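**Student:** Following is a predicted model, sequence given first.
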Amino acid sequence: MREHEQHDRHHSRSDRPRDAHQPVQAEPPIEVDGAGLTLTDLDKVARGAGARLAPGVLDRLRRQYREARGISARQPVYGQSTGVGANRFVEVDEHDDEHGLRLLRSHAADAGPHVPEETVRVMLAIRLSQLAASGSGISPDVVQGLERMLRDDALPSIRTMGGIGTADLAALASTALAMAGERPTTNPWPTPVSFGKDSALPFMSSSALTLARAARAVTRLRDLEGSSRIVTALSATAVGANRQAFSPQAGRAAVIPAAARVAEEMRGLLQDESEPARIQDPFGLRAYIQAQGAVVDAMDRLGRLVESLTATAQENPLFDFESQRAVHHGGFHQASLGLAIDGLNLALAQSAPLVISRITMLHDPAYTGAPPFLADGTDGSSGHMMVEYIAASAMAQLRNAAQPASLNTVVLSQGAEEDASFATQAVEQLDRAVDSYQTMLSIELLSAHRAISVLGRPTSSSLRRVVASLREVLPIVAADHDLRPDIEAAGRVLPGLARGVLPEA
């Protein structure tokens, strides 16, 4: 082993950034059989539940590994009997036992910030699930090593830059080097795993990191999106909204089922049929179910696609054990995944101006009857004036993140790969979009809570419970004061706001 590798392996856990949330084995490991994992499964893994192979999976993989070795002896197999990329026409000596490790070492080049450990766990679980499906022809020893890595929480160091939506080669090569004992892990890794040329490329041939990041983003967004219902209902109550915008008729007119669900949830939160202050409200309220229904629809679509891809063998080449041949293909080109992520980014971006609209209404005496910006009435008081600037800044960031990554293209490896899906970049943008969306909703929550309290607006029984809990963490201070702690408190409480109030999806 090279000297620098020996040094790297013995880095302590404190040398790497750690997640604030440490894994707690509160739940039993999820069972992986190759039939796929749900977002709920992946969330459990992220929090430290671990994963184990279902009975019979290893026996099947051992049989298929033997069959794959036989297929490889009868026909050329990309990455095993040849090089990769621009070297795909270069034959590799059948006795070259170092070819697999050379591939892993050369492809483990990455850069950028560390991927959070929760996301790394999810990446490992997704790859384990995909390998448990039939198609890779990989050594069962490698699959067992991956299972052990999750069990022992011996995580590799993964960086964000290296993929372009045509398989996360750098992330998975880095994982393989950690499994082989050539890179450090977060917990001791006493028994390295051997990677022959029959397992190196099959292990790398997956978009498991991009899928993991998408899964984490959707899971986080689901909480925020549900909370947006509570926040919007508070805003609607504060400004005396016309409830017809959330009526069953409005839900049906929106066509998509997600919009009808949003309307139904809004009716459940508002409950009373109080006289509206206006015949029609601004779009922030009047078009809420249409815009938010589009967000829910795009979010659910991406979630379903991610779950499907956890059960899909997409390795190139793919071993078809029925026909007994290796099939060379482009399944790693994640065009549909990139488009689905772009679609969610765009849906969030088009909903952002409506958040700004509701914040503006809350700060406008014409809608509330309160002093401008919900100030205390002292001459020249600014109240919540400046939080509008924060919301506008977050909206600009969100809309910037909505530029479709799938419009990009590139030619690499001497023309061997003349395009890419850029799904990896799309999911990076989604992370930023979710951050900005949370900031915008936090600002609206802060102002809606203040408006309800200052104006003494009557609320439904569901909202009364929310308002009571908010008072414990967001006490109302009438005079101008430092708003940063309030904004931070609103951001902390926001993700869990809908739990126990809205029905579980």
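**Tutor:** Noted; the coordinates are in hand.
**Student:** going forward, measure contacts between C-alpha atoms and count neighbours the same way
**Tutor:** Noted.
**Student:** could you pull out the strands for the stretch 151-300 of the chain?
**Tutor:** For the stretch 151-300 of the chain, applying DSSP state E, counting those that start in this stretch gives strands covering 159-161.
**Student:** oh sorry, the question was meant for the chain
**Tutor:** When assigned using DSSP state E, the strands of the chain occupy the ranges 30-32, 51-53, 111-114, 159-161, 318-320, 325-327.
**Student:** Which one of the ones you listed lies nearest to Arg229?
**Tutor:** strand 30-32 (31.6 Å; CA to CA).
**Student:** helices or strands up against the closest one?
**Tutor:** helix 39-46, strand 51-53, helix 117-132 (3 or more CA pairs under 8 Å, 6 or more residues apart in numbering; DSSP states H and E).
**Student:** hmm, who's touching the second one?
**Tutor:** In this case it means strand 51-53. Contact with strand 51-53 is made by 29-33, 45, 125, 132, 147, 150-151, as judged by CA atoms under 8 Å, 6 or more residues apart in numbering.
**Student:** give me that answer again for 7 Å
**Tutor:** 29-33, 125, 147, 150-151 (CA atoms under 7 Å, 6 or more residues apart in numbering).
**Student:** Figure out how far stretch 211-225 is from the centre of its chain.
**Tutor:** 4 Å (CA atoms, centre = their mean, to the nearest Å).
**Student:** Let me fix that, I meant to ask about stretch 84-103.
**Tutor:** Centroid displacement of stretch 84-103 relative to its chain, using CA atoms, centre = their mean, is 35 Å.
**Student:** May I ask which of the contacts of strand 51-53 has the most neighbours?
**Tutor:** Ala125 (29 neighbours; other CA atoms under 10 Å).
**Student:** Make a markdown table from the strands of the chain and add distance to Ser406 to it.
**Tutor:** Conversion of those to a markdown table gives the following (distance: least, CA to CA, whole Å):
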| stretch | distance to Ser406 |
| --- | --- |
| strand 30-32 | 32 |
| strand 51-53 | 33 |
| strand 111-114 | 21 |
| strand 159-161 | 17 |
| strand 318-320 | 25 |
| strand 325-327 | 26 |
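**Student:** Included below, for side-by-side comparison, is a second structure:
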Amino acid sequence: MTTVELDGESLTPDDVVAVARDDATASVPESARERVRESRERVESVIESGDAVYGLNTGFGELVDERISPEDLERLQVNLLRSHAAGAGRELAREEVRAMMVARINALVKGYSGVRERVVDTLVAMCNEGVHPVVKSRGSLGASGDLAPLAHMSLVLIGEGEAIVDAENPGDGDGTTHRISGEEALAAIDRDPLELAPKEGLALINGTQLTTGLAAMVVVDGERLVRAADAAGALTTETTLATTATSAAAIQDVRPHAGQRESAELIRRLTDGSEVVEAHRNCDRVQDAYALRCLPQVHGAVRDALAHLRAGVETELNSATDNPLVFPADAVDDRASGTDRGAILSGGNFHGAPLALRLEYARLALTDLAAIAERRIDRLLNPNLQEDHLPPFLASDSGLESGYMIAQYTAAALLNEMRSIGAASTDNTPVSGNQEDHVSMSAQAALNARTAVENARTIVAAELVCGTEAAEYVDDAFAADDLSHGAGTSAVRDLVRDVVPPLTTDRPIHTDLEAVAALVDAGCLDDALDRALAGFEPT
């Protein structure tokens, strides 16, 4: 069990995944705690001044001009959580809730949100002890932040809403989960419901943490997926007797996009030592189809899109994204309100556009990754395109059996869904009496990107399954020559064969696709490639 330090400055997408999926322990260092305490002191100083400050003693959104009396300030924060818990759709998965929680904690500990340390500690305890609020996935517009999902999350902190805990007594290790009330969930980890102080309700729900948490997982999963696609493409290149010359360093050097170079290098590493490739290097075929020939260019462009998303996510994870923000008095020149100790400024850091647009780019890139993989599947299966050594649809008794024919159907259906997804970030529906008149729809962009990752993963898994089956026929066709496969492609074949036996007769193949998709998702393919290619220097 690892520990991820939440200091408001250094959280990465990989850290988010470690907490969200692998149950790494979250901790907050003293330096961040000190910032939290100082920020709270500034809020209290401003409250004592009596100035009207948005989020502290005014209404919200269009109701910003409504002044709230001092005796109602705590009630204002509770009402905010209750009224904004208006989500719809499916409930977020456990890992999605945890990703949102860890992102929220890290934003709070930057020290610009004005919450008490107790709020942070309650969220950390919930993460570490397995209390996961029940959160509806739809309802966020990605401006004013992910209000509805974060409100559902935050209700549990005040003993309301519902939560799913990992065990009746979290930490007892019985592997069960239980759906209970927010109050019961806090009691299970020996926590009392919070009585929210001024600004805390707004600080909890005003921010991009659903978007950012989901985007962090898209980054990690997408990077893992594009490496799997490189492996699948290398295996298809080898088993269709195509050339790897298109991955030569000289070609990439004269068009030096970083992602293209990286994919080309991996293809060279994967096929290093392949006698199958070498034996057909000087065959009569002049050029391969684009799905094979342009693999470095297409896969590389996907890598670049994911790198662009990673950079944005890393910035957003370590940003203060709620509103208003609390600054030291001497940190701003033109204070909207404040005292000698602190200044509170209203702005728009909650707007999800910086991630929404990058998520759209990544989703489109992943769709193209899926599209080129589907074309390579067709080249492995289609009797009108196959090489002579491959039987139609890789069936052992073609005609009587269909082999992997329908794997391409599934890939085509999943690709169609990906292509049908609209661009969420280009939509805009004004809300809150037209006060909030331009929104980002970043949460929907993140959910769409998650769908793209899942669909593309299955399509790449289908190529890996078909490529591994095709390798059986390569071995049979050239048995007399006993040609070896590449160091990396051999490792890929071995890993797939661990979970998918050769297709000696027709069987339900959904389990084949699911098993290999699970290997990709879990990082097993990454690990196998790292072991197989350790120390290799590409030529």
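**Tutor:** Yep, that arrived. In this text the structure is predicted, and so the values were computed from the model without any measurement.
**Student:** follow-up on the earlier one: for Ala259 of the first structure, which of the helices and strands packed on strand 30-32 of the first structure is the nearest?
**Tutor:** Relative to Ala259 of the first structure, the nearest member of these by CA to CA is helix 39-46, separated by 22.1 Å.
**Student:** Next, the angle from that closest one to helix 117-132.
**Tutor:** Direction vectors for helix 39-46 of the first structure and helix 117-132, defined by axes from the mean of the first three to the mean of the last three CA atoms, to 10 degrees, enclose an angle of 120 degrees.
**Student:** Could you find the counterpart of Leu430 of the first structure in the second structure?
**Tutor:** Under the alignment defined by TM-score structural alignment, Leu430 of the first structure is paired with Ala449 of the second structure.
**Student:** Spit out the contact partners of its match.
**Tutor:** In this structure, Ala449 of the second structure makes contact with 218, 359, 363, judged by CA under 7 Å, 6+ apart.
**Student:** Can you say which of the residues you listed are buried?
**Tutor:** When neighbours are counted using 16 or more other CA atoms under 10 Å, these contain these buried positions: 218, 359, 363.
**Student:** Mind checking which of these are in helices?
**Tutor:** Counting by DSSP state H, the part of those found in helices is 218, 359, 363.
**Student:** out of the residues you listed, which one sits closest to Ala148 of the second structure?
**Tutor:** The closest of those, once distances to Ala148 of the second structure are taken by CA to CA, is Leu359, at 20.3 Å.
**Student:** quick one: Val477 of the first structure from Val295 of the first structure, how far?
**Tutor:** 34 Å (CA to CA, to the nearest Å).
**Student:** Pick out whichever of the two has more residues nearby.
**Tutor:** Comparing Val477 of the first structure with Val295 by other CA under 10 Å, the one with more neighbours is Val295, at 25 against 14.
**Student:** Counterpart of that one over in the second structure?
**Tutor:** Checking TM-score structural alignment: Val295 of the first structure goes with Val302.
**Student:** In contact with its match, which residues?
**Tutor:** Taking CA under 7 Å, 6+ apart, one finds 365-366, 369 in contact with Val302 of the second structure.
**Student:** among the residues you listed, which recur in the first structure?
**Tutor:** Taking both residues aligned by TM-score structural alignment, their matches' CA atoms under 7 Å as the threshold, the shared contacts between this structure and the first structure, drawn from the contacts of Val302 of the second structure, are 365-366.
**Student:** Turn the contacts of Val302 of the second structure into a markdown table, including distance to Ile406 of the second structure and neighbour count.
**Tutor:** Listed next are these as a markdown table, based on distance: CA to CA, whole Å; neighbours: other CA atoms under 10 Å:
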| residue | distance to Ile406 of the second structure | neighbour count |
| --- | --- | --- |
| Ala365 | 25 | 24 |
| Leu366 | 22 | 28 |
| Leu369 | 20 | 28 |
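**Student:** Name the nearest of the contacts of Val302 of the second structure relative to Arg227 of the second structure.
**Tutor:** Leu369 (11.0 Å).
**Student:** need the contact list for the nearest residue to that closest one once chain neighbours are set aside.
**Tutor:** With CA to CA, 6 or more residues apart in numbering as the measure, His299 is the residue that lies nearest to Leu369 of the second structure, at 6.4 Å, once sequence neighbours are left out. By CA under 7 Å, 6+ apart, the contact list for His299 of the second structure reads 226, 260, 263, 369.
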